[in-house]
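Asker: Here is a sequence with its predicted model. Questions after.
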Amino acid sequence: MLVIIALAIVVAGFCIWVVQFIANATVRTLLRVLVGLCLAALLAFLVLAWGFPIALLVS
């Protein structure tokens, strides 16, 4: 599982690096937001997978 997480972070970093070569500013911004949302989903999955009490997150 740690290997998958590490690969996801590497791929996300590569995607953010590639985004700088896109000429259209709107597309560049949308892709950065998409990559950020994917990383946030990965973080949320990790928090839930490790059994962190959800009640502490909500309160």
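Answerer: Cool, the structure landed. Numbers count the residues shown, from 1 in each chain.
Asker: From now on I want contacts and neighbour counts done on CA atoms only, so please keep to that.
Answerer: Noted.
Asker: all helices for the chain, in order.
Answerer: 2-19, 25-49, 54-58 (DSSP state H).
Asker: Let me have those in JSON lines, adding mean neighbour count as columns.
Answerer: Below are the helices of the chain laid out as JSON lines (neighbours: other CA atoms under 10 Å):
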{"stretch": "helix 2-19", "mean neighbour count": "13"}
{"stretch": "helix 25-49", "mean neighbour count": "13"}
{"stretch": "helix 54-58", "mean neighbour count": "8"}
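Asker: Would you mind confirming that residue 16 is in contact with residue 35?
Answerer: Yes. In this structure, residue 16 is within contact of residue 35 by CA atoms under 8 Å, at 7.3 Å.
Asker: Okay, one more to line up with it:
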Amino acid sequence: MLFILALAIVVAGFCLWVIRFVAHPTARTLLRVFVGLCLAAVGAYLVLAWGFPISLLVS
């Protein structure tokens, strides 16, 4: 599990580095949104995997 999370963070960092070389503004924005969603999914997975009570997140 830790390997997958570390790999996801490395891939997200690589994508953030590649974004600066994309010339088209719409493609750049979509890549940023994609990376943000991926990092949010990793964060949500960590919160849920550690057993954080969901009721505190929703209330």
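Answerer: In hand now; what should we look at? Remember, it's a predicted structure, so these values are computed and weren't measured experimentally.
Asker: ok, now which ones touch the spatially most central residue of structure 1?
Answerer: Nearest residue to the geometric centre of structure 1 (CA atoms, centre = their mean): residue 39, 1.0 Å. By CA atoms under 8 Å, 6 or more residues apart in numbering, the contact set of residue 39 of structure 1 is 9, 12.
Asker: Mind telling me what it corresponds to in structure 2?
Answerer: When structure 2 is aligned by TM-score structural alignment, the residue opposite residue 39 of structure 1 is residue 39.
Asker: and what of residue 49 of structure 1?
Answerer: In structure 2, residue 49 of structure 1 lands on residue 49 (TM-score structural alignment).
Asker: From residue 57 of structure 2, how far off is that match?
Answerer: Remark: distance between residue 49 of structure 2 and residue 57 of structure 2 (CA to CA, to the nearest Å) = 14 Å.
Asker: Against residue 18 of structure 2, how distant is residue 39 of structure 2?
Answerer: Distance of residue 39 of structure 2 to residue 18 of structure 2, computed by CA to CA: 16 Å.
Asker: Residue 35 of structure 2 now?
Answerer: 11 Å.
Asker: do residue 2 of structure 2 as well
Answerer: 24 Å.
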